[in-house]
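Participant: take a look and give me a structure for this.
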Amino acid sequence: MSDPNPSPTIDYGRHTNRADVLIIGAGISGMTTAIEMIRKGNGTNFIIVEKGNQVGGTWNDQRYPGCCCDVWSHLYSLSFEPNPNWTREYPGQEEILDYLVSIAHKYQLYRHIRFNTSVEEARWDETTNTWKTKINRLGSKDSEFGKEYIITSDFLVSGVGQLNVPKYPDIKGIDTFQGKAMHSARWDWDYDIRKKRIGIIGNGATAAQIIPEIAEACKSLTVFQRTPNWVVPREDKPISPTWQSIYRYVPFIRSRYRASLMDYRESFFDVVFDTKSPVHDFMMSTSKDHLATQLPGEKHEHLREQLQPHYAIGCKRVIITDDYFPTFARSNVQLETTAIEEITENGVKVQGGNEHELDLLILATGFKTTQFMYPIKIFGSNGTPIEEIWKSGASAYLGMTVPSMPNFSMLYEGPNTNLGHNSIILMIEAQALYINALIKQVRTARKKGRNVRIEPKLSVVQAYNNEIQARLRESAFADPNCNSWYKNEAGLITNNWSEAVVPYQKRTSAIHWDEFDISGSGAEDVKTKGETNWPRVIEETQVSNGMILTGLITAAGAITAGALYRNALKTLVKS
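Facilitator: Take a look at the predicted model:
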């Protein structure tokens, strides 16, 4: 008898564009949120949309020469997915991307990710308590099936990151340059820099990584500096195969090492935050000594003056490098501190009329960090655009949830979640746990045939924002003598968190439901909970090295005493 259904059949009741959760971005934030859904039993009914061609977010997008992380490799990894195979103390872009790709494979995230896909807008549907997100297919082949479609989800998570959309400088004549121009985040490796006259605008962390790399290959390099940066030693070195084996086979040593890195970075918080702390003065002295050591003598006196900042350390991102200063001693490198007047067809003209003729102009000018969610359009309750909510400056409760944006959360890209002293992954993990606690309530209601909408109370968000802004105004971030990507155009610090990591982890390890407006047919089940909490990820040192050593000595003494007792007992029996 023939099969009545000779071809596989499709259950059209299960819509491919319907999900419990839609996650925007397949970087560290989006991946961690998805992984925590799996780990915490929130299911696998999620979709991740990624405009790039691979996971990794900024570590897939940025591939400029010398691209690396300024956080130690063993601290720049997920706590539950340690990597014993890091080859250097500070990881490079390729090694970080390899790590993230391996994590995506382990948790089988690729089956949930739609690459070459961008989000145009997301709208909250009041009638169904769901998000309707308009998606654009960017790939030429995919777009043949249809350029746009809608994904419906009960919860929307944004993990697009703060270092996402390149920022181009507003300089007269920038479009007239006839040579090659490229942003550092969109590096063109097909362009041969050898024997080229190169100019680079910007001297932040990215430029400090690029400059030493290209100076060795190009004919000449002119660095256009607006404001000097504080620079401290990096002291990077390879991790030997022996130590990699130890980290692999002796997990205690690996976790102990990570804890020591966490401790040190947490202690660095006072450096970048409290301008009156002794450690702040110490770090400024360390940076000055670093400059004097790497550019010594009278012949470099003018260079040292040009490279010496005159604002509080921490106001801008502190640069960690050992090869930036020495590059300026090269004969083919020039530091230009005169303000740029305009960009011409042939190069860059500075005030006073001097023109630097260039073959290549590199724009190491950062990202649109204060334009959160850009260019995605988000419309919440009653069609309210998020730009309207943020017209006086972006803010969010704990950097994650926004009034009038039900069932919506952000991770690292959220306002006031950036760090100036520690690994951002520590913050991302705390956020992913918090967001998954919200997701659980929405999913539970749906499974019961109900719905629930959850959004923070406006008064709660305002009180929280007033609290952290009061602290931030007293920090090095607020120093009026420098401009940084931590501040918006009005000078409001919208990017940085106001304390160290551990206080944030503690604060985000519980949800007080009375801080939220909760409605929908399943609202009462959530309201009656009062509070939901969970164990935070503890990575700082809980037991000192001295206590561990004492414990080992005590244990060794007990073992020795036991052996002596057993030997004495054997002798007594024999006699």
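
Participant: when you work out contacts or count neighbours from here on, use the C-alpha atoms and nothing else.
Facilitator: Will do.

Participant: how close does residue 380 get to residue 232?
Facilitator: Taking Cα to Cα, to the nearest Å as the measure, residue 380 falls 44 Å from residue 232.

Participant: what are the buried residues along the host helix or strand of residue 242?
Facilitator: Per DSSP states H and E: residue 242 is located in helix 241-249. Neighbour-count burial for helix 241-249, counted by 16 or more other Cα atoms under 10 Å, picks out 243, 244, 247, 248.

Participant: need the next SSE after that helix, C-terminal direction.
Facilitator: Next helix or strand after helix 241-249 toward the C-terminus (DSSP H and E): helix 251-267.

Participant: got a list of contacts for whichever helix or strand comes after that next one?
Facilitator: Going down the chain from helix 251-267, the next helix or strand is helix 269-273, by DSSP H and E. Contact partners of helix 269-273, identified using Cα atoms under 8 Å, 6 or more residues apart in numbering, comprise 277, 279-281, 283, 313-315, 420-422, 475-477, 499-500.

Participant: for the stretch 401-550 of the chain, which segments are assigned as helices?
Facilitator: Ranges of helices within the stretch 401-550 of the chain are 424-447, 458-472, 501-507, 523-527, 545-574, based on DSSP state H, counting those that start in this stretch.

Participant: format the ones you listed as a markdown table; extra columns: distance to residue 175 and mean neighbour count.
Facilitator: What follows is the helices of the stretch 401-550 of the chain, written out as a markdown table (distance: least, Cα to Cα, whole Å; neighbours: other Cα atoms under 10 Å):
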| stretch | distance to residue 175 | mean neighbour count |
| --- | --- | --- |
| helix 424-447 | 36 | 21 |
| helix 458-472 | 38 | 16 |
| helix 501-507 | 42 | 17 |
| helix 523-527 | 55 | 16 |
| helix 545-574 | 59 | 11 |
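
Participant: I'd like those as JSON lines, with distance to residue 138 appended.
Facilitator: Shown next, in JSON lines, are these (distance: least, Cα to Cα, whole Å):
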{"stretch": "helix 424-447", "distance to residue 138": "28"}
{"stretch": "helix 458-472", "distance to residue 138": "36"}
{"stretch": "helix 501-507", "distance to residue 138": "37"}
{"stretch": "helix 523-527", "distance to residue 138": "39"}
{"stretch": "helix 545-574", "distance to residue 138": "53"}
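
Participant: to compare with the earlier structure, here is another sequence to fold:
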Amino acid sequence: MGNKNHTNAAVVIIGGGISGMCMAIDLLKRNKCRNFIILEKSAGLGGTCYSFAQNPDWTREYPGQEEILAYLQRVAQEYQLLQHFRFNTEVVDASWDKGAQKWMVQVKTAPGSKEAEYHPDYEIKTDFLVSAVGQLNVPHWPEIQGIENFNGKKMHSARWDWSYDVADKKIALVGNEIAKVAKHVTVFQRTPNWVVPRLDAPVSATWRNIYRYVPGVMARKRAAIMDFRESTYGFIESADSDMSKLYTSRSKEMLHTQLPDRPDLQEKLIPKYQLGCKRIIISDDYFPALGQDNVTLETRPIKSIDGSSVKVAGDNDEVVSARDDYDLLVCATGFKTVDFMHPIQLFGKNGHHIGDVWKDGAKAFYGITVEDMPNFGMLYGPNTNLGHNSIILMIEAQSRYINGLITPVLEARKKGKALSLTPKKERLEEYNAQLQKELRNSTFNDPNCQSWYKNEKGIITNNWSKTVVEYQKMVQDVNFEDYVVDGSGIDEAERRKTIHVGRVKEESTEGKKMVIVFPGALQMPLMLGRSGIGNPDILKKAGIELVSDLPAVGENYREHHLVIRAY
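Facilitator: Have a look, this model is predicted:
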């Protein structure tokens, strides 16, 4: 980037997390484009693991924040992305200029940063705008009378103040999360959640070496996880499915096993709605934490906050105090999930504001492109969230699709022409009507619960209605007949008709069985491990078999198995 294109880029990406980095990497790999800017309002990276940059070095099945951050930093350095980042830079608004066929993006830099000293705010022109801000971005604060005047410390779980010492403090926790170090914690629960085992465990150095040096093992493990996660879609499709009954049974079993002497808590912690209607909690220690002597589970509705006291609904409509001396108020109340672009103001064709486009609820074609918003794509947009599998493969599919849209725009730019692509309203409406029909028949739509998947009108704006593989197949081809094509470079889209962008295939495929032969001394600890790859049943589902010292491997055996000796 030089002076001439500091404020004039082919592509601008809003957000530098998992989605924004994925989009940038695909720009490099698929469009050979380096003329892009990543605008990130915070001072660093964030996110998790990609299919194309698998990591054999995770130390746990569920690694912590530090490991994930280190992984992302390595990926950013490997693909030389840091030179494209503008940290401490926030997008205020963006407007489509019909004459120039470009987006005019207004940004401001964080007060006190070096950038703010010489340009606190400025404008960037771009041919294509990508939103990678995600659904879980802006914290949602509860609307409780008096919360602004709480006397003690107040924080949101998504904006934690690590300088505050919670030890020996009396904590009021609004929402279903728990603080582990405190004198006393009151958890204010509006509705309980279904909780299933997490089965977290360390990944041994032996297995990390196997992932790194034995070809195919890590891919097979990922395939096993993918197959299992996709199979759990059944609890979304129907509350009467075998998967729903299995998960419900496991949740109740874990509750009674971990809190055997607390029938009072058992009654409060069993949901009265279908499994899947709200986000399922995956945890090994959630129930035991609530059973600690210094923890109180409060299910009476909060009425107000007065000084250091939290008032709740008592008997006969009276208001009583849950406790009068809280030091810390923690709001674990999620995010503004249905306001996908908040607080960014977006103005498309004829100054049409995105808030007006979405006045009846956010919707997008394939969850990616929006009515009256030319050359604009979203990652993790409306109706692309999941309740059963990893969102990463959804994001990767969307990134491929957006890059397919960008290809003719970049070709037109190289020739000094302009091209804009806007989804046809009839195609968007047709797609959304079918999607909402499917969602109305899913467990997401259980009227007995209110979740962050729905807006205030009860419309499910956040979730996808089918499996990941079905979504991937739907967006593996960009059909330009689905779009209104405009500009002097219109021929770039017309001569292509479609662009095949393909998909990531992580599910198991037919092929030879993998057999890893270990010496007998090493075989037993591997078989007994709690980690997924150490479980022989999970291994078999992935097409991997652990064998100790095969006496002889004949040609007939080799015809059906891939034999790898690991010593």
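
Participant: tm score of chain vs chain?
Facilitator: Once superposed, chain against chain, the TM-score is 0.89 (TM-score structural alignment, normalised by the length of structure 2); 520 aligned residues with a Cα RMSD of 2.0 Å.

Participant: what distance do you get for the aligned residue in structure 1 for residue 58 of structure 2 to residue 102 of structure 1?
Facilitator: Counting by TM-score structural alignment, residue 58 of structure 2 lines up with residue 86 in structure 1. Applying Cα to Cα, the value for residue 86 of structure 1 to residue 102 of structure 1 is 13 Å.

Participant: can you tell me the centre-most residue of structure 1?
Facilitator: By Cα atoms, centre = their mean, structure 1 has its centre lying nearest to residue 424, at 5.1 Å.

Participant: aligned to that residue, what sits in structure 2?
Facilitator: Using TM-score structural alignment, the partner of residue 424 of structure 1 in structure 2 is residue 391.

Participant: that match reaches residue 381, doesn't it?
Facilitator: No: if you go by Cα atoms under 8 Å, residue 391 of structure 2 and residue 381 don't touch, sitting 11.3 Å apart.

Participant: residue 272 of structure 1 versus the match of residue 58 of structure 2, what's the distance?
Facilitator: Going from residue 86 of structure 1 to residue 272 of structure 1 by Cα to Cα gives 28 Å.

Participant: how many residues are close by residue 326 of structure 1?
Facilitator: Using other Cα atoms under 10 Å, residue 326 of structure 1 has 14 neighbouring residues.

Participant: next: the one 4 residues further on.
Facilitator: The burial count assigned to residue 330 of structure 1 is 13, neighbours taken as other Cα under 10 Å.

Participant: tell me the counterpart of it in structure 2.
Facilitator: That one, residue 330 of structure 1, aligns with residue 292 by TM-score structural alignment.

Participant: and if you look at residue 236 of structure 1?
Facilitator: Taking TM-score structural alignment, the alignment pairs residue 236 of structure 1 with residue 200 from structure 2.

Participant: how close does the closest residue to its match other than its chain neighbours get to residue 219 of structure 2?
Facilitator: Leaving aside its sequence neighbours, residue 200 of structure 2 sits nearest to residue 61 (Cα to Cα, 6 or more residues apart in numbering; 5.6 Å). Per Cα to Cα, residue 61 of structure 2 is found 15 Å from residue 219 of structure 2.

Participant: ok, the residue nearest to the residue nearest to the centre of structure 1 when sequence neighbours are not counted - contacts?
Facilitator: Closest residue to residue 424 of structure 1 apart from its sequence neighbours, by Cα to Cα, 6+ apart: residue 418 at 7.0 Å. Applying Cα under 8 Å, 6+ apart to residue 418 of structure 1 gives the contacts 412, 424, 495, 496, 497.

Participant: show me the two of those that sit farthest apart.
Facilitator: Maximum pairwise distance among the contacts of residue 418 of structure 1 (Cα to Cα): 12.4 Å, between 424 and 495.

Participant: from the contacts of residue 418 of structure 1, which ones fall inside strands?
Facilitator: Using DSSP state E, no member of the contacts of residue 418 of structure 1 falls within strands.

Participant: which of those residues does structure 2 keep?
Facilitator: Among the contacts of residue 418 of structure 1, the contacts conserved in structure 2 (both residues aligned by TM-score structural alignment, their matches' Cα atoms under 8 Å) are 412, 424, 495, 496, 497.

Participant: tell me the residue in structure 2 aligned with the last one.
Facilitator: Spelled out, that is residue 497 of structure 1. Using TM-score structural alignment, the equivalent of residue 497 of structure 1 in structure 2 is residue 464.

Participant: what segments of the stretch 301-450 of structure 2 are strands?
Facilitator: Ranges of strands in the stretch 301-450 of structure 2, per DSSP state E, counting those that start in this stretch, are 302-306, 309-313, 319-323, 328-331, 345-347, 376-378, 420-423.

Participant: tell me the most buried of the ones you listed?
Facilitator: Across the strands of the stretch 301-450 of structure 2, the average number of neighbours (mean count of other Cα atoms under 10 Å) peaks for strand 376-378, which reaches a mean of 27.

Participant: how big's the offset between that one and structure 1?
Facilitator: Here strand 376-378 of structure 2 is compared with structure 1 after superposition; its mean distance to the aligned residues, by mean Cα distance after the TM-score superposition for structure 1, is 0.3 Å.

Participant: equivalent range in structure 1 for that strand?
Facilitator: Going by TM-score structural alignment, strand 376-378 of structure 2 sits over residues 408-410 in structure 1.

Participant: next: stretch 133-144 of structure 2.
Facilitator: Counting by TM-score structural alignment, stretch 133-144 of structure 2 lines up with residues 160-171 of structure 1.

Participant: give the equivalent position in structure 1 for residue 440 of structure 2.
Facilitator: Matched by TM-score structural alignment, residue 440 of structure 2 corresponds to residue 473 in structure 1.

Participant: sorry, wrong one. I was asking about residue 357 of structure 2.
Facilitator: Structural alignment (TM-score structural alignment) places residue 357 of structure 2 against residue 389 in structure 1.

Participant: same check, this time on residue 475 of structure 2
Facilitator: Match for residue 475 of structure 2 (TM-score structural alignment): residue 508.

Participant: isn't that match up against residue 429?
Facilitator: No: look at residue 508 of structure 1 against residue 429 with Cα under 8 Å: they stay out of range, at 10.2 Å.

Participant: where do the strands sit along the stretch 151-300 of structure 1?
Facilitator: Ranges of strands in the stretch 151-300 of structure 1, per DSSP E, counting those that start in this stretch, are 180-183, 197-201, 220-224, 231-232.

Participant: adding mean neighbour count and distance to residue 112 of structure 1, write these out as TSV.
Facilitator: Formatted as TSV, these follow (neighbours: other Cα atoms under 10 Å; distance: least, Cα to Cα, whole Å):
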stretch	mean neighbour count	distance to residue 112 of structure 1
strand 180-183	17	31
strand 197-201	24	39
strand 220-224	22	44
strand 231-232	24	42
